[in-house]
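Peer 1: Below are the sequence and a predicted model; questions follow.
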Amino acid sequence: MASDALNGLKVAILVTDGFEQVEMTEPRKALDEAGAETQLVSPKDGQVKAWNFTEWGDTFPVDMPLRAARPDDYDALLLPGGVINPDQLRALPEAVAFAKAFFDTGKPVASICHGPWTIIEAGAARGRRLTSWPSLKTDLENAGAEWVDQEVVVDQGLVTSRKPDDIPAFNPAVIELFASACGSSRRAAAR
């Protein structure tokens, strides 16, 4: 999927230990191949450890500590899932505030699997149509979202998917949303 659709775009990938490895690595690879600059942003210093389906996975270097990250420095946000990662992030006020800033400023966000837990905590689920890992359905509905069982959903600057099997549909939808949302804001800023 190599292209230049996202040239010059800077994407924050918010994670901590326990993110589902493929839900970070595959979208990141697609974003990088489309020309984006991606950075792992984490409340942890040094490195973060992935979860690989049923056991611990690889470790990855943190590009930007959350305490030093500024949402204004990024054009878009990716929230990978895994059960451990978003459960920890939603309990950290600084992580929730970081994610909330993207919604507050209308920047595009992509989330997969359990990632929408952070969206709920940021107060950004209400009035949106989205999908997630099925066990989040009640949480999302209680937060005012319309939950649907589809491989990919795009609504109001947010693209969501359910699980790793959805990544082949998720990645192109993320690139399309990020390219269109960020392209419009850049055109407006140039006027």
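Peer 2: Alright, I've got the coordinates. Owing to the predicted nature of the structure, the values given are computational and were not obtained by experimental measurement.
Peer 1: CA atoms for contacts and neighbours, from now on please.
Peer 2: Will do.
Peer 1: Which element is encountered next along the chain beyond the one helix or strand residue 139 maps to?
Peer 2: If you go by DSSP states H and E, residue 139 is part of helix 137-142. Scanning forward in sequence from helix 137-142 by DSSP H and E, the next helix or strand is strand 146-147.
Peer 1: for the protein, which helix is longest?
Peer 2: Assignment by DSSP state H gives helix 167-190 as the longest helix of the chain.
Peer 1: Only the buried residues of the helix holding residue 139, if you could.
Peer 2: 137, 140-141 (16 or more other Cα atoms under 10 Å).
Peer 1: what's the longest helix of the chain packed up against?
Peer 2: Helices and strands touching helix 167-190, by 3 or more Cα pairs under 8 Å, 6 or more residues apart in numbering; DSSP states H and E, are helix 21-33, strand 158-161.
Peer 1: Measure how that helix sits relative to helix 21-33, angle-wise.
Peer 2: Helix 167-190 and helix 21-33 are oriented at 40 degrees to each other (axes from the mean of the first three to the mean of the last three Cα atoms, to 10 degrees).
Peer 1: dropping in the other structure now:
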Amino acid sequence: MIGKEIQPFVATAFKPTAPGKGEFVDVTDGDVRGNWAVFFFYPADFTFVCPTELQDLAEQYDALKAMGVEVYSVSTDTHFSHKAWHETSDKISGIRFPMLGDQNHTISNNFGVLREGQGLADRATFVVDPDGVIQVMEITSEGVGRNAKELVRKIKAAQYVRANPGQVCPAKWEEGEDTLAPSLDLVGKL
């Protein structure tokens, strides 16, 4: 999936505007292009690990927006279910990013994360660059929650590499630290 362009989709999202309030909006692959985006797949609304992850992501949303990144959470639930969850869950009520309904499984299939025979998406994260190309992906098992601070770090690295051709970010790279310029001179010396 790395290096591939996102495929066409149309989905209705619940877009929160305040705790317990929001609107339904249509989102397409065309809306995503031109900006950095995160597609944050999770199995289902009203579950266990999912609300903790979405709350964690919501806590990083301002930082992500400041980096020019839009977040789209995605499950195979409907936008109506997302609205009800936002209105009733303390953890979900703070979300301000669009919550895409993928009941037709188009987006989950496009990203290759639909669990065959179950109708649920895997716990997966994709970072898409402004050209619509997947630059980062992470898929974890059902019981393993993700860390939004680490996602922010990975996006900063992806943005740095895009803005600085010929440079790469080593393990545990943090913004402002040294990067590498791959060359024959580095072979066997790292």
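Peer 2: Yes, it's here. Fair warning: this is a prediction, and the values are worked out from it, not measured in the lab.
Peer 1: Can you calculate the TM-score here?
Peer 2: Once superposed, chain against chain, the TM-score is 0.39 (TM-score structural alignment, normalised by the length of the second structure); 111 aligned residues with a Cα RMSD of 4.8 Å.
Peer 1: picking that back up, so which bits of the longest helix of the first structure are buried?
Peer 2: Buried, per 16+ other Cα under 10 Å, within helix 167-190 of the first structure: 167, 170-175, 177-182.
Peer 1: ok, back up a step: give me the helices and strands touching the helix holding residue 139 of the first structure, please.
Peer 2: Helix 137-142 of the first structure packs on helix 116-121, strand 146-147, going by 3+ Cα pairs under 8 Å, 6+ apart.
Peer 1: ok, 7 Å please
Peer 2: Secondary-structure packing of helix 137-142 of the first structure (3 or more Cα pairs under 7 Å, 6 or more residues apart in numbering; DSSP states H and E): strand 146-147.
Peer 1: ok, now which ones touch residue 73 of the second structure?
Peer 2: Counting by Cα atoms under 7 Å, 6 or more residues apart in numbering, residue 73 of the second structure touches 39-41, 98-100.
Peer 1: Would you point out the most distant pair within the residues you listed?
Peer 2: 41 and 98 (12.2 Å; Cα to Cα).
Peer 1: Which residue of these two possesses the greater neighbour count?
Peer 2: residue 41 (28 against 25; other Cα atoms under 10 Å).
Peer 1: Hmm, that one is touching residue 123, no?
Peer 2: Yes: counting by Cα atoms under 7 Å, residue 123 is a contact partner of residue 41 of the second structure at 5.5 Å.
Peer 1: can you map out the strands along the second structure?
Peer 2: Here the second structure has its strands, by DSSP state E, at 10-18, 21-28, 36-41, 69-75, 99-101, 123-128, 134-140.
Peer 1: and the ones you listed, which is most packed in?
Peer 2: strand 99-101 (a mean of 28; mean count of other Cα atoms under 10 Å).
Peer 1: and that one, what other elements does it pack with?
Peer 2: strand 10-18, strand 69-75, helix 79-88.
Peer 1: the inter-axis angle of the second one versus strand 21-28?
Peer 2: This means strand 69-75 of the second structure. If you take the same axes, to 10 degrees, strand 69-75 of the second structure sits at 90 degrees to strand 21-28.
Peer 1: Tell me what angle strand 69-75 of the second structure forms with strand 10-18.
Peer 2: 110 degrees.
Peer 1: Same question for the last one.
Peer 2: Note on geometry: by the same axes, to 10 degrees, helix 79-88 of the second structure and strand 10-18 are set 20 degrees apart in direction.
Peer 1: re the thing from before, tabulate the helices and strands packed on helix 167-190 of the first structure in CSV, adding columns for mean neighbour count and distance to residue 97 of the first structure.
Peer 2: CSV is the format used below for these (neighbours: other Cα atoms under 10 Å; distance: least, Cα to Cα, whole Å):
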stretch, mean neighbour count, distance to residue 97 of the first structure
helix 21-33, 21, 21
strand 158-161, 28, 17
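Peer 1: Relative to residue 98 of the first structure, which of those is closest?
Peer 2: Per Cα to Cα, nearest to residue 98 of the first structure of those: strand 158-161, 15.6 Å.
Peer 1: correct me, but residue 59 of the first structure touches residue 47?
Peer 2: Yes: counting by Cα under 7 Å, residue 59 of the first structure touches residue 47, with 6.3 Å between them.
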